[in-house]
Structure formats: structure tokens, C-alpha cells
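Visitor: sequence and predicted model, in that order:
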Amino acid sequence: MNIGDIFPNFVANTTVGEIDFYNWLGNSWGILFSHPADFTPVCTTELARVVQLYPEFQKRNIKPIALSIDSAESHLKWIPDIKAYGNIDENTEFPYPIIDDQNRSLAVKFNMLDQDEVNSSGIVLTCRAVFVIDPNRKLRLSILYPASSGRNFDEILRVIDSVQLTDSHKVATPVDWKVGDECMVLPTIKNEECSSLFPKGVNTFEVPSGKCYLRKTPYPASE
């Protein structure tokens, strides 16, 4: 899939029962992230981190959903370990579903495979895929990590902040940007439009080429 493609619907068994992905998503954004297997060290750290960050996903109208190549029954037995690692109260409801993909149908469908990582049976493991889907069912972000490398969910939230900001304002975000930082004015915006579009002002960085394309404006969301 390419950025901007419609993310296909699917039906799957999960830790909260069978779901239709589109119905489950509703009018929210979604983040689907995959895992090689239950009861594995890196995966346990990642799922615990998403529980800890769940309020941050809620602020952004995002529903997380995980996938692992084991049964829903196995996932449910794994959840207490995830809670323990994340220092999460064992009586707290686990806040997001984990998809049962023991037949690897979704891993294959969405090409979430790491050809360099195989298990003891010689089966190719699922990589650590990240798919962010908007309420229009479009794929807005895709990141593939190797099975051996844990994800940085703070970075994933940072990129989601950028995507959601640039959906509503005519800006792009520069290298290492974070919420509150200056943004870049889009190259398609004419100079004469800037005063009305960016009342906080625009600063142009002078470069040897003399081309006035590096234009910055203060973070616009508080306008």
C-alpha cells in the first residue's frame, strides 16, 4: 500500500471478540501495529508502552489495535505480563484489542513480514509494522521496523501530530519538529497570500541560491 491508499477492511478475532475493522474504527483515527509473537521480550515492552501512552492516543482521537501471530486465548494469557512490565494495575482493563492472526493471513495480506527473521520452525516472522489510518480509511503513515528493533512510540505520536496539524493548516513541519515549534510555509503558497493565511507572520531564511523557499511561521494551532 502507498500513502493515501484506502486501507482495506478486514474481519478478525481479537481479545475483545470478533471485530469488523471499519465498524470498530468508526469516526476515529486508527493505529495498527504488528508483533512477531506473544511472550517475547521486545513485544512485551512495546505493548506496555502503548498502554502507558493510551491517554495520548485518546487526545488525538486515535484507537490503537495490535496484532500478533498467536491466538486470542494466548494474547489474554500474555496481557498480565504486559501489565506487570508496564507497572500497570492488574485490575485495570486492557485498553485496546490484540488481533488473533495465528494463520498469518493479515500479516501476509499487508506484507508485514521480516524475511531476515525466522523462528525455530523456519517460519518467517512478522515485522514491526505501523499503519496509521484516518477516519476516511486512508493510509496516512507506514513504518516498517525489523523484528529485532523496538519502536519509538513517542516518535510515532510526533509524526501523527504533524499529519493532523498539516491536514488543517497550510504548513509542513521541518526536521525534528514537535508541537509548538515553527512550521514551514508550503511552497505552493504565494507571498501575497501569507499575510492573510499566517497572521503571526512569516520569516524567510536567505540562502545562496537567492530562492525564497525557506519560509517559517509560528506554530498555528493556537490561532
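Guide: That came through, no problem.

Visitor: from here on, just use CA atoms for contacts and neighbour counts.
Guide: Will do.

Visitor: can you pull the contacts of residue 157?
Guide: Counting by Cα atoms under 8 Å, 6 or more residues apart in numbering, residue 157 touches residue 57.

Visitor: quick one: which helix or strand includes it?
Guide: For residue 157, the host element (DSSP states H and E) is helix 153-168.

Visitor: repeat for residue 14
Guide: Take DSSP H and E as the rule and residue 14 turns out to sit in strand 11-14.

Visitor: please apply the same query to residue 140.
Guide: When secondary structure is defined using DSSP H and E, the element that contains residue 140 is strand 139-145.

Visitor: please compare the first structure with the one that follows:
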Amino acid sequence: MPNLGDVFPDFTADSTSGPIKFHEWLGDSWGIFFSHPADYTPVCTTELGHVASIMPEFQKRGLKAIAISCNKVDDHKGWIKDIQDYSKLGDTWPYPIVADPNRELAVKLGMLDPAEKDKAGLPLTARAVFIIGPDKKLKLSLLYPATTGRNFTEILRVIDSLKLTAEKKVATPANWKQGERCMVLPTVKPDECSTLFPKGVNTVAMPSGKGYMRFTPQPD
């Protein structure tokens, strides 16, 4: 599995939207790449349908979505009809699903779940989530077991934090949500605060006497 800060591996593969050259497809956008154990499986059906329903949330954040499952494109296309019906979606499908029938990408990206196996006894692909920046570098990775569906509300929250902290000298505290106060990075010197944070900085007194708990309204 790639490490944070690594350039995410480029690949060429077939998909429901035709051949994909990943870096070329991503372009200058942020991207979410998420994997699925197999087509026609229950948890994956709920996840793919939910992502399709919240695509406007990804799009307004300037983010492209792409999925992968270890089956052929024709299987994906048949499965999409089930997903659309289950999730009460329209006739259009808003993002590509990559084919990985030989599990080459699953192995390359370290996405196998050894505890869960398919009918042939092979390890299932885990539910990996990769967030990739416009510089093609990995910004976040999450790895769920095949049996646990992902929380895409949390993933959207994380994307908001990643984009904000990539542009501003802030961090986001526990349970932060868009619009809430942020924390000033420890690397920011006190004499820089008035310029960087015109909305003001509040320093919370700590028993240690160290002034590291600095809060500011979310920068614009």
C-alpha cells in the first residue's frame, strides 16, 4: 500500500467508462479511489449507490470519484442496474468502476483482506479508501475489512479538512466540521498570527504554561 506523501501509482485499466489512465483521468483534480471485494455483493451495493447519490457533494469540492472491483466490465455494467434499482437512482451512472479481474491492482495497492475469502478461497479485496491530491500524491488512506461498510459522511468531512489544511496554516481538532474553528499550527510564530489570521487567535491557558492550544475561526 502506498504511504502518505507518495505519488499514487499510475495505472491503465478498463472501466465502465472505457479505458482509464489514472493520472491522466485525475488531471488537476482531487480524487477518491475506493475498492470493493466483488460485484453483486450486499455491502458494496449500498456503498456504490450511496456514492452515486452524493456525487454533487464530491463535485462541489472539485473531487472526482472512481471505484474498483475484482470483476470484468460486463459484470460491473450488469451490477450497476441492480445498484440503480436498489438506491432509486436514475438511468445515468456518474463515475467509473475499474475492472480488476486478475486482482493485479488489488495486490499492487495492498488492498487484500486475508481474513475474508471468496468461494475459490482467495482473499477478498478490502474496502480501501485513497484520497489523492492534484499533485498525484496520497493525502489519506483508510482500510476497512470487507465486512464493514464505509461512512461517507466522515469521508466528506475528511476531504474538507484535507483541502482546508493544504491551503491554510491550520489543523482541525477532533470531530471538526466545515465552518467550525480551527487550530493554529505550532510552526506559526506569534508575530505571524495577525497577518495570517485576521479574524483573531484565542490561546487557551494550559497547566503547563505552554501556549500551544491556539484557535482561530475557519479561514476563508
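Guide: Arrived safely. The structure presented is a predicted model; accordingly, all values stated were derived computationally and were not measured.

Visitor: tell me how the two chains score on TM-score.
Guide: TM-score of the superposed chains, computed with TM-score structural alignment, normalised by the length of the second structure, equals 0.98; 219 aligned residues with a Cα RMSD of 0.7 Å.

Visitor: returning to what we had before: in the second structure, what residues pair with the next helix or strand after the helix holding residue 157 of the first structure?
Guide: Proceeding C-terminally, helix 153-168 of the first structure gives way to strand 171-172 as the next helix or strand, assigned by DSSP H and E. Mapped onto the second structure using TM-score structural alignment, strand 171-172 of the first structure spans residues 170-171.

Visitor: related to what we said a few turns ago, the strand holding residue 14 of the first structure vs the second structure, mean deviation?
Guide: For strand 11-14 of the first structure, the mean distance to aligned residues of the second structure following superposition is 0.3 Å (mean Cα distance after the TM-score superposition for the first structure).

Visitor: run through who's touching that strand.
Guide: By Cα under 8 Å, 6+ apart, the list of residues contacting strand 11-14 of the first structure reads 18-21, 72, 97-101.

Visitor: rewinding a little: angle of the strand holding residue 140 of the first structure against helix 153-168?
Guide: Here strand 139-145 of the first structure runs at an angle of 160 degrees relative to helix 153-168 (axes from the mean of the first three to the mean of the last three Cα atoms, to 10 degrees).

Visitor: in the superposition, what's the average offset of strand 139-145 of the first structure relative to the second structure?
Guide: In this overlay with the second structure, the average offset of strand 139-145 of the first structure from its partner residues is 0.4 Å by mean Cα distance after the TM-score superposition for the first structure.

Visitor: so which of the contacts of strand 11-14 of the first structure are in strands?
Guide: The strands in this structure, assigned by DSSP state E, contain 18-20, 98-100 from these.

Visitor: would you map the helices across the second structure?
Guide: Taking DSSP state H, the helices of the second structure run over residues 22-26, 42-53, 55-60, 73-86, 104-108, 152-167, 193-196.

Visitor: which strands and helices sit next to the fourth one?
Guide: When contacts are defined as 3 or more Cα pairs under 8 Å, 6 or more residues apart in numbering; DSSP states H and E, helix 73-86 of the second structure sits against helix 42-53, strand 97-99.

Visitor: buried stuff in the longest one?
Guide: Which is helix 42-53 of the second structure. The neighbour-count criterion (16 or more other Cα atoms under 10 Å) identifies 43-45, 47-49, 51-53 as the buried residues of helix 42-53 of the second structure.

Visitor: for residue 166 of the second structure, state which of the residues you listed is nearest.
Guide: For the buried residues of helix 42-53 of the second structure, the residue nearest residue 166 of the second structure by Cα to Cα is residue 51; the value is 24.1 Å.

Visitor: relative to residue 103 of the second structure, how far out is the closest residue to the closest one other than its chain neighbours?
Guide: The spatially closest residue to residue 51 of the second structure, leaving aside those adjacent along the chain, is residue 152, at 7.7 Å (Cα to Cα, 6 or more residues apart in numbering). Residue 152 of the second structure sits at a distance of 25 Å from residue 103 of the second structure (criterion: Cα to Cα, to the nearest Å).

Visitor: run a quick neighbour tally on the residue nearest to residue 51 of the second structure.
Guide: Each residue near residue 152 of the second structure was counted by other Cα atoms under 10 Å, and the total is 13.

Visitor: from residue 132 of the first structure, how far off is residue 6 of the first structure?
Guide: Distance of residue 6 of the first structure to residue 132 of the first structure, computed by Cα to Cα: 11 Å.

Visitor: between these two, what contacts are shared?
Guide: Any residue near both residue 6 of the first structure and residue 132 by Cα under 8 Å, 6+ apart counts here, and that gives residue 139.

Visitor: comparing those two, which shows the higher neighbour count?
Guide: Just comparing residue 6 of the first structure and residue 132: by other Cα under 10 Å the higher neighbour count belongs to residue 132, 23 against 15.
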